[in-house]
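J.: Curious how this folds, go ahead:
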Amino acid sequence: MRRSESSAQAATADSGTAPTQVERAAATPRRHTRTLQIIALVVLLGSSCVLSLCIGAKPIPLDAVWNALVAPTGIEDDMIVRELRAPRTAIGALVGAALGLAGALTQGHTRNPIADPGILGITHGAGLAIVLATYALEITSLHSFIWFGFAGAALGAVTVFAVGSAGRGGPTPLTLVLAGAAISALLQAITFAVVLLDQRSLDAFRFWKVGSIAVAGFPLVLQVLPFLVIGLALGLAGASGLNALVLGDDVARSLGHHVQGVRVLGILAITILVGASVAVCGPIGFVGLIVPHVVRVFTGPDHRWLLPFSALAGAVLVLLADTVGRVVARPGEIEVGVMLALIGAPFFIVLVRRRKLVRL
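T.: Below you'll find the predicted structure:
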């Protein structure tokens, strides 16, 4: 009897269900490596912010940028940095982090490696709300667009979740994706019908659809900041539960996780992050699709590392794309939404051809 018990314990250790001393020792270097990688991403993000502040239609030296931030004298360079580039850099970093994190959450909750945040009806809900606000209420202020866009995004996500939850099984990755595709098509059709009736609505929708982080002043940044901070906190808090969901609902329940609660928390975080982002900047594509795939090369499927890495990498990608857009068409510029499409589409094709997409 003792021999069989010891054999069972050895088999359990060999099968990997209990961590061995070798596995514990191997985990420490991996943790140190990922910590160094996060530090490198933070440094890269800081460098991207500096480039965003210095580069534009008028190049500004680094010392002049520093003086404009800490000791402004009212000259032209000070106004450019403080009123144009600093808010643009701040919103670019925030929106990039939000979309990168939302993309990783969307792919995890839907278990779909080619899913992006727009698949849940959030983007099209925001677009329809902005068009209706222009058409019915004659609203043209960007500050007001934020509230209507966020409300439309929330309504689209709630509708998708309600439709995907109908039935005895509740919301599942498959029903959420199918409901999102159907609701998104409906919202997009209504939007096109409205813009064809009114030129002003068409102009507002066309401006919003391009995707831009060129905001005017910090008041707009402060208006959207609380939503983005809350969304980032909720998204990062759900990493452990999302790891369990990837193993299957039954396994997640056996590990003590409330499956529906984890899913609701994830959808809520995605809604807040994407709703706030698209409301202020428009539907900036490819960030939530590409970033998680690139990050998984370094972190693997563990969402405790994947989510913060995706947030940092998303911020870096948006800032660098926006900076390149200011250089290639100087003295004009190409909006960040267009630049990300130009960069992201070929990159994603190469990614698909070189390696198989991760199964989620």
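J.: CA only for contacts and neighbour counts going forward, please
T.: Fine.
J.: Next secondary structure element downstream of the helix or strand hosting Leu228?
T.: Secondary structure assignment for Leu228, by DSSP states H and E: helix 218-237. Following helix 218-237 in sequence order, the next helix or strand is helix 239-246 (DSSP H and E).
J.: Same question for stretch 109-121: list its buried residues.
T.: 109-121 (16 or more other C-alpha atoms under 10 Å).
J.: Tell me which other helices or strands the helix ranked longest in the chain touches.
T.: Identified as the longest helix of the chain according to DSSP state H is helix 21-54. If contacts are counted by 3 or more C-alpha pairs under 8 Å, 6 or more residues apart in numbering; DSSP states H and E, helix 21-54 sits against helix 62-70, helix 86-110, helix 303-328.
J.: what separates the second one from the chain centre, distance-wise?
T.: When C-alpha coordinates are averaged (C-alpha atoms, centre = their mean, to the nearest Å), helix 86-110 and its chain have centres 3 Å apart.
J.: what does the shortest one give?
T.: Using C-alpha atoms, centre = their mean, the mean C-alpha position of helix 62-70 is found 30 Å from that of the whole chain.
J.: who touches whichever helix or strand comes after that helix?
T.: Moving toward the C-terminus from helix 62-70, the first helix or strand encountered (DSSP H and E) is helix 76-79. Under the criterion C-alpha atoms under 8 Å, 6 or more residues apart in numbering, residues Ile60, Ala64, Val65, Asn67, Ala68, Leu69, Pro72 lie in contact with helix 76-79.
J.: looking at the helices and strands packed on helix 21-54, which is buried most?
T.: helix 86-110 (a mean of 28; mean count of other C-alpha atoms under 10 Å).
J.: Now tell me what touches the helix or strand just after it from outside.
T.: Counting by DSSP H and E, the next helix or strand C-terminal to helix 86-110 is helix 122-137. Helix 122-137 is contacted by residues 117-118, 139-140, 145, 148-157, 184, 187-188, 190-191, 194-195, 198, 200-202, 204-205, 208-209, 271, 274-275, 278-279, 283 when judged by C-alpha under 8 Å, 6+ apart.
J.: and for comparison, fold this next one:
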Amino acid sequence: MSVLQTTQTPLPDAAPLRRPAAVRLTWLLVGIAVLAALCVASIAFGARDVSFDDVLAGLAGRTGDVSQAAVVARLPRTVLALLVGAALAMAGTAMQAVTRNPLADPGILGISGGAALAVVIGIAFFGMSGPYAFIVAAVAGAAVAAVFVYAVGSLGRGGATPLKLALAGAAATAAFMSLVSAILLPRADIAEMFRFWQIGGVGGATWDRIVVVAPVLAVGAIVCLAWARGMNSLALGDDVAAGLGEHVFRTRLVAFAGAVVLAGAATAIAGPIAFVGLIVPHMCRLLVGTDHRWLLPFSAIAGAALLVAADIVGRVIARPEEIEVGIITALIGAPFFIWIVRRQKVREL
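T.: The predicted model follows:
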């Protein structure tokens, strides 16, 4: 059995494949407007609130006072939240499509944990320091973790059911993060550097890091978007997709590779942030249907909005300190995960 062969459990939400173009376009424009408003709020709110005039002055590059300087400092943080949120949401959407598993998500399936472990091993034992090395290690770790979790989840009767994959992913994530802690604890210098990175956050964003990771995320996004039509065919079942002329294995392999690149690179730059790839695709299907040519870009917008909103909440509710976005998304995502399991009644063990 191929590591990318999937359970036949259908995705939730019986939304039709096609929605009226006017409806989809309306929701897309609404999503863009909400995202733009959240970006302005992300720049304006934090440990120190700034006025709208200061926001405009900061966007123009002026740093004449503390408020304007704060705006300039928050810009890379906001952009990184946009990129990481969009990447994780698209990765989750693609994983749910190619595995036909409603519980698929980079965090739940252990992919983010595998990427984190690979980065820490590279730093601790191989002296890895360059940002490109971080991304390569994270993507490789994500790929190995994906294969490992699927292999474990496929054991026993029934193959890789959604719940077995989720349990295998949760166990693998716990093991990966335990290994990360075991490696970091005796190394105070590395442990301090990655103390917040382990939780998952965008607080250390810089333009240099964004310039490095943006092209990699763009490649992963382009791969997923290019295979959106193939994902629609997979939703009809392997036999029907093959009958329509779709190369099922190739479609799964390439689309899953794009998702792994997105998840690995996002983890390398922002740490393991869970549940974005689970929450967003399900919510977006309710609005724009299951056509992945619309669902993928809409998921990217919604994922970016979710992570920017989580970052704003983390900064506002704990002033003058802040709560990392990984904690906020976990608080939102854990109840949603339980709801999905109960709604789908995925009880096979």
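J.: quick one: the helix holding Leu228 of the first structure aligns where in the second structure?
T.: Taken onto the second structure by TM-score structural alignment, helix 218-237 of the first structure occupies residues 207-226 there.
J.: Can you point out the buried residues in the matching stretch?
T.: Arg209, Ile210, Val213, Val216, Leu217, Ala218, Gly220, Ala221, Val223, Cys224, Leu225.
J.: Show the contacting residues for the spatially most central residue of the first structure.
T.: Nearest to the geometric centre of the first structure sits Leu99, at 1.3 Å (C-alpha atoms, centre = their mean). With contact set as C-alpha under 8 Å, 6+ apart, Leu99 of the first structure has these partners: Pro117, Leu273, Val274, Ser277, Val287, Gly288, Ala311, Gly314.
J.: Also Phe134 of the second structure?
T.: Contacts of Phe134 of the second structure (C-alpha under 8 Å, 6+ apart): Val119, Gly122, Met128, Ala268.
J.: preserved in the first structure, out of the residues you listed?
T.: Among these, the ones whose aligned partners also touch in the first structure (both residues aligned by TM-score structural alignment, their matches' C-alpha atoms under 8 Å) are Val119, Gly122, Ala268.
J.: Quick check: the gap between the last one and Ala44 of the second structure.
T.: It refers to Ala268 of the second structure. 27 Å (C-alpha to C-alpha, to the nearest Å).
J.: Please, which helix or strand holds the equivalent of Ala138 of the second structure over in the first structure?
T.: Mapped onto the first structure by TM-score structural alignment, Ala138 of the second structure lines up with Gly152. Gly152 of the first structure is part of helix 142-165 when elements are defined by DSSP H and E.
J.: follow-up on the earlier one: what's the neighbour count on the match of Ala138 of the second structure?
T.: Residues lying near Gly152 of the first structure (other C-alpha atoms under 10 Å) number 25.
J.: likewise Pro283 of the first structure?
T.: Residues near Pro283 of the first structure, counting by other C-alpha under 10 Å: 25.
J.: Please name the nearest non-neighbouring residue to it.
T.: Leaving aside its sequence neighbours, Pro283 of the first structure sits nearest to Gly211 (C-alpha to C-alpha, 6 or more residues apart in numbering; 5.5 Å).
J.: now Val195 of the first structure
T.: Per C-alpha to C-alpha, 6+ apart, closest to Val195 of the first structure is Leu202, 4.6 Å.
J.: Excluding chain neighbours, what is closest to Val327 of the first structure?
T.: Nearest to Val327 of the first structure is Gly56, by C-alpha to C-alpha, 6+ apart, at 6.5 Å.
J.: Can you find the partner of that neighbour in the second structure?
T.: By TM-score structural alignment, Gly56 of the first structure lines up with Gly46.
J.: Its match: what's it in contact with?
T.: By C-alpha under 8 Å, 6+ apart, the contact list for Gly46 of the second structure reads Ile312, Arg315, Val316, Arg319, Pro320.
J.: go again using 10 Å as the cut-off
T.: Neighbouring residues of Gly46 of the second structure by C-alpha atoms under 10 Å, 6 or more residues apart in numbering: 70-71, 74, 311-322.
J.: Would you quantify the distance from Leu220 of the first structure to Gly167 of the first structure?
T.: 41 Å.
J.: which residues does the corresponding residue of the second structure for Val65 of the first structure contact?
T.: Aligned counterpart of Val65 of the first structure in the second structure: Val55 (TM-score structural alignment). Going by C-alpha under 10 Å, 6+ apart, Val55 of the second structure touches Val40, Ala41, Ile43, Ala44, Gly61, Arg62, Ser67, Gln68, Ala69, Ala70, Val71, Val72.
J.: from the residues you listed, which two are the most distant?
T.: Using C-alpha to C-alpha, the contacts of Val55 of the second structure span at most 18.7 Å, a distance reached by Ala41 and Arg62.
J.: Look at the two and report which has more neighbours.
T.: Ala41 (19 against 15).
J.: who touches the nearest residue to the more buried one once chain neighbours are set aside in this structure?
T.: With C-alpha to C-alpha, 6+ apart as the criterion, Ala41 of the second structure has its nearest non-adjacent residue at 7.5 Å, and that residue is Ile312. By C-alpha under 10 Å, 6+ apart, the residues touching Ile312 of the second structure are 38-39, 41-46, 78, 306, 322-325.
J.: All good on my end, thank you.
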